[in-house]
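Trainee: Whatever this is, show me its structure:
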Amino acid sequence: MKINRSGSAVWSGGLKDGKGTISTQSGALDAHPYGFATRFEDVPGSNPEELIAAAHASCFTMALSMILGEAGFTAEKMETNGVVTLEKREDGFAITASKLTLKASIPGIDDDRFQELAAKAKANCPVSKLLNADIGLDAELLG
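Mentor: Got it, this is the predicted structure:
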C-alpha cells in the first residue's frame, strides 16, 4: 500500500522582505502565512520547523497507541509536544534535533514497560524514520 499526502508553499519576494503561504491537502492549513520573521523572529505565522514538530509528535503518538494496543494497553490520554531545533552553522542552517516530550495516562502499565514501548514507538514511527536528526524523547507516565 502506498499513500501520498501533500502540502505546498507559495513564495514571493526576497528572503527577508518576501512573503509566503503554506497549504495542506486536508485544508488544515489554507494559505497560512509564513516568512523570514515567522521563522527567525517571534512574529505570528508558521514555519517549517513547527510543522515538522507537529508531524513528529502526532506520528509518534499514533504509533505508540498502536504499540500499546498490541501489548494489551489502552491510553486514557497521551499528550506529546515536539520541539525541532534549527541551528546556524558554518555551511548554513540545519535542523539538528527533534525532541518529543510525552505525558501519558495508561492504566495497568508499569514505568519500565511504558519506557520500552515509548522507545519502540520513537524508533519506528514513520516521521522518526524520515528525520535524519538526533531524536530525543522524554516520556512521563502520569497517575
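
Trainee: contacts, neighbours, all on C-alpha from now
Mentor: OK.

Trainee: my read: Ser98 touches Gly82, true?
Mentor: Yes: if you go by Cα atoms under 8 Å, Ser98 and Gly82 touch, sitting 6.8 Å apart.

Trainee: anything in contact with each of those two?
Mentor: Among the neighbours of Ser98, those also in contact with Gly82 (Cα atoms under 8 Å, 6 or more residues apart in numbering) are Ala53.

Trainee: Another for comparison:
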Amino acid sequence: MKFTRRANANWKGTGMEGKGTISTQSTTLDNAQLSFKTRFDQGVGTNPEELIAAAHSGCFTMQLSFLLSEAGFIPEDLNTEAKVTFEEGTITLIQLILKGSVPGITADAFEKTAQKAKEICPVSKLLNAEITLSVELLA
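Mentor: Below you'll find the model as predicted:
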C-alpha cells in the first residue's frame, strides 16, 4: 500500500515576532496557529514538537494494536503518551509511555510486542527516511 498525505505551513515575519499557520489535508488542523510563543513558551496554537509527539503516539499505538490482534489478543485500552524533548536546537529524545489493558496477555508478551511495535512503527523509522526538497522563489 502506498499513499501520500499533505500538510501546509505558512509563516509571515521574523522568527521571534512572526506568526504562522499549519493545516492538514484532513482539515483536523485548519490554519492552526504557530508562533515563537506556541513553540518555546505557552500560547494558543501548536508547534512541530507537539505534532511529532501526536504522530508518534498515534502511529505506535495503532501499530501495537495490529500486532496484538495478529497474535490473537484484543486490546481493551491502549494509551501512549509521547514526550518530545527539544534542547539546544535539536530533538534529542522521544519517550513513549504506554499503559494498556489486554485480556489474556502476559506482561512479558505485552512488553515484547510493544518493543516490536516501536521498532516497526513508520514514525519510529522516520529519521531514516529519504527527505527531498523542491524550492521556488516567488518574486
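
Trainee: What does the TM-score come to for these two?
Mentor: Here the superposed chains carry a TM-score of 0.89, computed using TM-score structural alignment, normalised by the length of the second structure; 128 aligned residues with a Cα RMSD of 0.9 Å.

Trainee: Just to be sure, Ile97 of the second structure is in a strand?
Mentor: Yes: counting by DSSP: H, G, I helix; E, B strand; the rest coil, Ile97 of the second structure is part of a strand.

Trainee: Quick one: residues contacting the equivalent of it over in the first structure.
Mentor: Matched to the first structure by TM-score structural alignment, Ile97 of the second structure sits across from Thr101. By Cα under 8 Å, 6+ apart, the contact list for Thr101 of the first structure reads Thr80, Asn81, Gly82, Leu137, Asp138, Ala139, Glu140.

Trainee: ditto for Ala57 of the first structure
Mentor: Thr80, Asn81, Gly82, Leu100.

Trainee: got the contact list for stretch 113-124 of the first structure?
Mentor: Contacts of stretch 113-124 of the first structure (Cα under 8 Å, 6+ apart): Phe60, Thr61, Ala63, Leu64, Ile67, Leu68, Ser128, Lys129, Leu137, Ala139, Leu141.

Trainee: coming back round to it: among the contacts of Ala57 of the first structure, which lie within strands?
Mentor: Applying DSSP state E to these, the entries found in strands are Thr80, Asn81, Gly82, Leu100.

Trainee: Closest to Gln25 of the first structure out of these?
Mentor: Proximity of these to Gln25 of the first structure (Cα to Cα) peaks at Gly82, which lies at 21.9 Å.

Trainee: quick one: contacts for the closest one?
Mentor: Counting by Cα under 8 Å, 6+ apart, Gly82 of the first structure touches Ala53, Ala54, His56, Ala57, Ser98, Lys99, Leu100, Thr101.

Trainee: quick one: contacts for the residue positioned nearest the centre of the second structure?
Mentor: The centroid of the second structure falls nearest to Ala55 when counting by Cα atoms, centre = their mean (2.0 Å). Ala55 of the second structure makes contact with Val123 under the criterion Cα under 8 Å, 6+ apart.
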